[in-house]
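fold the following.
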Amino acid sequence: MLTLEFKADFSPEQQAKIEQWLEINRSLWNVGLAALEGWDDFYGYYIKENKEYAKCCPVPYEYRPLKEEEIATITQQERTSGQKYLAPFCRILSEQSRWHVKKMPTYKVPTPTEKKDSWGWLPSSHNEDRKYSNCTGYSCPIPRYGSVQNPSWYEPVIRNPSYKGSGGLSLVSKTENLPQWMKNSDIPQRFRAGEMGQLDTAWQEYLKSRYGQSEVKRGKPQYKRKGDKLQTLINTNPGTSEKLVSKNILAGIPKLGAVRCKGLDKRWRNPDGSVPRIATYKICKRPDAYYIQLSGELQRSFSVKTTNASVGIDPGLQYELSLSDGTRIKPQKFYRKSEERRTKLQQKLAKKLTERLILWVHHPTRTIQEIRKNFFSISNENYEALRTSKTEAEMIKAIGASRFNTLKYNIIPDAPPKLKDKNPFSGANQKSLEKTIRKLDRKISLQRRNHDQKITTMIVRNYGFIAVEDGLQDEKLRKRTKPKERENGQGYEQTGAKRKSGLSKSLADASPGRKIALLKQKSEKAGRIFNQHPAPYTTKECPVCGSMNEASYEVNDEGDRCYQCTNCGWKCDRDVNSGINIELAQFGNNPHAVLSENAIRARFANSVWEISNPEVTKKPRWKKLDKNKKKR
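Below you'll find the predicted structure:
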């Protein structure tokens, strides 16, 4: 299964439809997520032994006054909220089960004993008169609609949290279950189903994480706000009408018809000239243009020459890739080259947002209650200082940098006067700057992806045995440093956060993880041998004598660091030395692999060293790994 992306030339009418459908799918995501949360409330707990969900009992309940010891547990905020000191209470359940009632802030946290005792409710007698006496159990009496005095109930919209199967998320996307304004839209059912499929995937990953079935921690899917614009329409079940016709035209898209895609005739074909069937496709809105991603059983020939040459690869920052045969690929630094321009654009955008905020604050209808209700609590003193502020520095002095940014990025401007160019509320300049920044980011991404594709293809075509250092793509290397407060409580210690930020940018710009993934993917496709080698000790170990910390590093005129072992005299470029260690460790004992000249030189030097120093028992790690492989 391959996925190819094509630039699509949609007409203005088609683009308007896509925009409308994206907005409908955003609302549909929220409707589906609400249905999943309703299901999660109704089917309240998961029994690991049975591997199934247990249904909560929608039993009627009433409210009772809280006891004195329970009132003491209420927070001061709840005391001043005006609510009555009442707790939900069900007569057919024991007192130990009251903590199970969800979304009620007035019950105490259960102890482990209470939790154990209240698991599974069993009647003590089958006598009808005493049917519900002395019961303990799990109940989830959540009032869906109605008042405290007269609660009402409803069944959840779905009975299955998965998209597939009866009673699943597919019910949400059907026309008869949608709100009226969605029913009047012409969005095809397949695009709605594709969005529900995305939500299903996110929810299933969240459930696996919640019940300890996955090592990766996933949070609950979030509702999409109005500002969270969707960028993709997905069709996971296209029909036979959606196919390639002549002159780069993809025909049969529901309610859109045909669209011209650049390079479709040439790229979406098998080697024998046949056109594969489209399994799934996506319509993607990007800052620069619209794209269509087609997925299908596409047979693509990957021409490689027959070779048994082996190579060890060391990813880095000074050089993106250092190969054991001496080849080194300099970093292109696409982000770094555009960083200055991007910074200036962001500064202009920030200035526009600050000007907009100043006008918003000085609007005659502005009130302190509006800020308190929509943003944060503020004193009368600070509010007056904010109203008199005319610059960014004065605003920060009045309310602080954090609150200033909260207002700056979250305010909704008032109705603007009828001006065109000089109106800060019109948003034309702001949207133009935002679009320019997004286009620049897109250009950087495409440049980096194109570069990675080229160099990985070159390596796979020229080498039959490929080994690469594993570890530089670890996300932990790009994490921000945590601030460390000084012992006297005044200020913070220097943690090298600025240097760490620069390192993280360089790592992201070098994209070692994508290069390794592409090498693995293309090696499997071309029938090459691909191995990943653990990172520790590859750079500082001598491949001849095995010494670790007995080396000096000299910097030549080009700024490259040269590795020179003070124990045996081995001399090599530092990054190339790492590639040699990797190549020898992975393919040094493989009779089919043809080692590089540097690896052969290191292996010969090791033999000479062992003959001239028979009393030395220490050996390089690649030789120990060879022995372990022989034993196996």
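
from here on, contacts and neighbour counts on C-alpha atoms
Will do.

and the strands in the stretch 351-500 of the chain?
465-470 (DSSP state E, counting those that start in this stretch).

could you do the stretch 201-350 of the chain as well?
Going by DSSP E, counting those that start in this stretch, the stretch 201-350 of the chain shows strands at 232-235, 243-245, 249-253, 257-261, 280-285, 290-296, 310-315, 321-323, 328-329.

neighbours of residue 76, how many?
When counting by other C-alpha atoms under 10 Å, one arrives at 9 neighbours for residue 76.

if we can go back for a sec, which of the strands of the stretch 201-350 of the chain is buried the deepest?
strand 310-315 (a mean of 29; mean count of other C-alpha atoms under 10 Å).

between strand 465-470 and that one, find me the angle.
20 degrees (axes from the mean of the first three to the mean of the last three C-alpha atoms, to 10 degrees).

what does strand 310-315 contact?
Strand 310-315 is contacted by residues 321-325, 463-469, 472, 512, 575-576, 578-584, 587, 593-596 when judged by C-alpha atoms under 8 Å, 6 or more residues apart in numbering.

one step back: any chance of the strands of the stretch 201-350 of the chain in TSV, with distance to residue 19 too?
Formatted as TSV, the strands of the stretch 201-350 of the chain follow (distance: least, C-alpha to C-alpha, whole Å):
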stretch	distance to residue 19
strand 232-235	10
strand 243-245	23
strand 249-253	15
strand 257-261	16
strand 280-285	9
strand 290-296	11
strand 310-315	42
strand 321-323	42
strand 328-329	42
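
which one of those lies nearest to residue 401?
With C-alpha to C-alpha as the measure, strand 280-285 is the member of those nearest residue 401 (34.4 Å).

and the closest one with strand 290-296, angle?
170 degrees.

tell me what strand 280-285 is packed against?
strand 232-235, strand 290-296 (3 or more C-alpha pairs under 8 Å, 6 or more residues apart in numbering; DSSP states H and E).

now do the helices in the stretch 101-250 of the chain.
112-117, 170-173, 180-183, 189-210 (DSSP state H, counting those that start in this stretch).

buried deepest among those helices, which one?
helix 170-173 comes out most buried of the helices of the stretch 101-250 of the chain by mean count of other C-alpha under 10 Å, with a mean of 22.

give me the helices and strands touching it, please.
Helices and strands touching helix 170-173, by 3+ C-alpha pairs under 8 Å, 6+ apart, are helix 12-42, helix 189-210.

now show me the structure for the sequence below, then we'll compare the two:
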Amino acid sequence: MIILEFKAKGTKSQYSSIDEAIRTVKFIRNSCIRLWLDNKGTGKSDLSKYSKILAREFSFANELNSTARQAASERAWSSIARFYDNCKKKVPGKKGFPKFHKRGRSVEYKKSGWKLSPDKKSITFTDKKGIGKLKLKGTWDLWRFDKKKINRVRIVRRADGYYVQFCVAVDIKEDLNSTGRTIGLDVGLKEFYTDSDGHSEPNPRFYHKGEKRLKFCQRRVSRKKKGSSNRKKAVNRLGRQHLKISRQREEHAKRLARCVVRSNDLVAYEDLRVKNLVKNHCLAKSINDAGWYQFRKWLEHFGTKFSRITVAVNPAYTSQNCSNCGEVVKKSLSTRTHVCECGCELDRDHNAAINIRNRAISTTGHVGTWILDPNASGDLTSTLLDSGLVEQVGSLNEESPRL
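All right, here's what the predicted structure looks like:
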């Protein structure tokens, strides 16, 4: 499954119709959440039926395509199901109780409510919201895919305009020649990551570099009168700046992850709980700016795509243990060099990366045994009890087939 995204070009009246459709989706979702709160035992089918009732009661809801209303009720149920799962798993802290959305950003259609042009350079939405025909601006080869493989179409509103996303059911796995190499990665704040070979990738710090511009845009917002058109323009400029930084961070993580996975048969990395790490108010901004979660997400995605093994390793004592003799050498965060009595002297992050790689290999076995198995893939990494490894999360296919 891949997602192809195009910039949507239309008129102001069309954009207003899209905004109205998004508000309708928000209304249906919030109404379904209210039904669940007021009626114990409400299930997914009940929410789907309730979306039909809302269409009969409210004319603006009836104007939206039936599949879009179903998708809105499914959004409500997904938040409820996630809350139930967190309660069953006894996730520490907040369980993610379903909340009402104040702002909506997208509307999703299934198999109906839209029609592609023969050249697939424009799309027409056929419901009664009046969105009409939108031109598609982008470089992805949508014409290569059969229309039957497009499961969903989504219109997304961002600070710099509107986008149309196509969810295409295709397999994008590629077979690469084995390299016979294994690598361990230790992410950090000084360097983005240091691998077990001693190579360090610099941390770009996109938020830190753009913070001066963000502060300027924020001051412009605070000086404008609330409710004025000038304030809306200032808010939009601020949103564009935040969007630029987030895109830079995502693209950086994607390119590095692709390069690392293609160059190695096994990639080991730390199983960091970023949600817990950012509770440290002294380092929260730097940790969020580094984008460790995005990097891990793309590592796992490309591991599945290129049939490589990606392993999440328990980070406990990877910095304290000596990679040569295994002895514990206690050190503070300010100590950047690992020095052991056995004569091993390495950079702190390099020593941790070697420990991460060794811990992964000790559990999965020598990578050569995996290379001999033609049916092996990135999803076959085993997870054993007390092995220091954790189960991999599912990959997200959010990139072009060209990558």
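
quick one, which of the helices of the stretch 101-250 of structure 1 is nearest to residue 33 of structure 1?
helix 189-210 (7.5 Å).

so what touches the closest one?
Residues contacting helix 189-210 of structure 1 (C-alpha under 8 Å, 6+ apart): 25, 28-29, 32-33, 161-163, 169-170, 173-174, 214-221, 233-238.

ok, of those, which come out buried?
25, 28-29, 32-33, 161-163, 169-170, 173, 218, 233-236, 238 (16 or more other C-alpha atoms under 10 Å).

contacts only, for the equivalent of residue 234 of structure 2 over in structure 1.
Alignment note (TM-score structural alignment): residue 234 of structure 2 maps to residue 433 of structure 1. Residues in contact with residue 433 of structure 1 (C-alpha under 8 Å, 6+ apart) are 345-346, 348-349.

now residue 177 of structure 1
residue 171.

if I look at it, how far off is residue 326 of structure 1?
The gap separating residue 177 of structure 1 from residue 326 of structure 1 is 64 Å, by C-alpha to C-alpha, to the nearest Å.

same deal with residue 186 of structure 1?
Separation of residue 186 of structure 1 from residue 326 of structure 1 (C-alpha to C-alpha): 60 Å.

higher neighbour count, those two?
It is residue 326, of residue 186 of structure 1 and residue 326, that has more neighbours when counted by other C-alpha under 10 Å, with 18 against 12.

how close does residue 467 of structure 1 sit to residue 622 of structure 1?
Relative to residue 622 of structure 1, and taking C-alpha to C-alpha, residue 467 of structure 1 is found at 13 Å.

who touches both of those two?
With C-alpha under 8 Å, 6+ apart as the test, residue 467 of structure 1 and residue 622 both reach 582, 586.

who has more neighbours out of the two?
Between residue 467 of structure 1 and residue 622, counting by other C-alpha under 10 Å, residue 467 is the more crowded of the two (27 against 23).

wait, what's in contact with that one?
310-313, 530-533, 582-583, 586.

cool, and residue 120 of structure 2?
142-143.

start and end of stretch 240-249 of structure 1, how far apart?
Start-to-end span of stretch 240-249 of structure 1 (C-alpha to C-alpha) is 15 Å.

sorry, wrong one. I was asking about stretch 199-214 of structure 2.
With C-alpha to C-alpha, one end of stretch 199-214 of structure 2 sits 33 Å from the other.

just give me the neighbour total for residue 402 of structure 1.
10.

separation between it and residue 371 of structure 1?
Noted for residue 402 of structure 1: a distance of 14 Å to residue 371 of structure 1, by C-alpha to C-alpha.

then residue 522 of structure 1?
When residue 522 of structure 1 is compared with residue 371 of structure 1 (using C-alpha to C-alpha), they lie 56 Å apart.

also residue 519 of structure 1?
54 Å.

quick one: which of these two has more around it?
residue 519 (26 against 16).

doesn't residue 300 make contact with residue 258 of structure 2?
No. Using C-alpha atoms under 8 Å, residue 258 of structure 2 is not in contact with residue 300, being 9.8 Å away.

so which of the two has more stuff around it?
Neighbour count, other C-alpha under 10 Å: between residue 258 of structure 2 and residue 300, residue 300 has more, with 27 against 20.

so the more buried one is in which element?
For residue 300 of structure 2, the host element (DSSP states H and E) is helix 292-305.

got the contact list for the residue nearest the centre of structure 1?
Residue closest to the average C-alpha location in structure 1 (C-alpha atoms, centre = their mean): residue 218, at 10.0 Å. Contact partners of residue 218 of structure 1, counting by C-alpha under 8 Å, 6+ apart, are 205-206, 209-210.

what do you get if the cut-off is 6 Å, keeping everything else the same?
206, 209 (C-alpha atoms under 6 Å, 6 or more residues apart in numbering).

then the one 5 residues further on?
The neighbourhood of residue 223 of structure 1, defined by C-alpha under 6 Å, 6+ apart, consists of residue 30.

what about stretch 20-36 of structure 2, how far off from structure 1?
When structure 1 is superposed, stretch 20-36 of structure 2 averages 2.7 Å from its matched positions, counting by mean C-alpha distance after the TM-score superposition for structure 1.

list the buried residues in that stretch.
For stretch 20-36 of structure 2, a neighbour-count test (16+ other C-alpha under 10 Å) marks 20-33, 36 as buried.

stretch 136-152 of structure 2 now?
136, 142, 150, 152.

how far away is the counterpart of the first one in structure 1 from residue 246 of structure 1?
Counting by TM-score structural alignment, residue 136 of structure 2 lines up with residue 261 in structure 1. Counting by C-alpha to C-alpha, the gap between residue 261 of structure 1 and residue 246 of structure 1 amounts to 11 Å.
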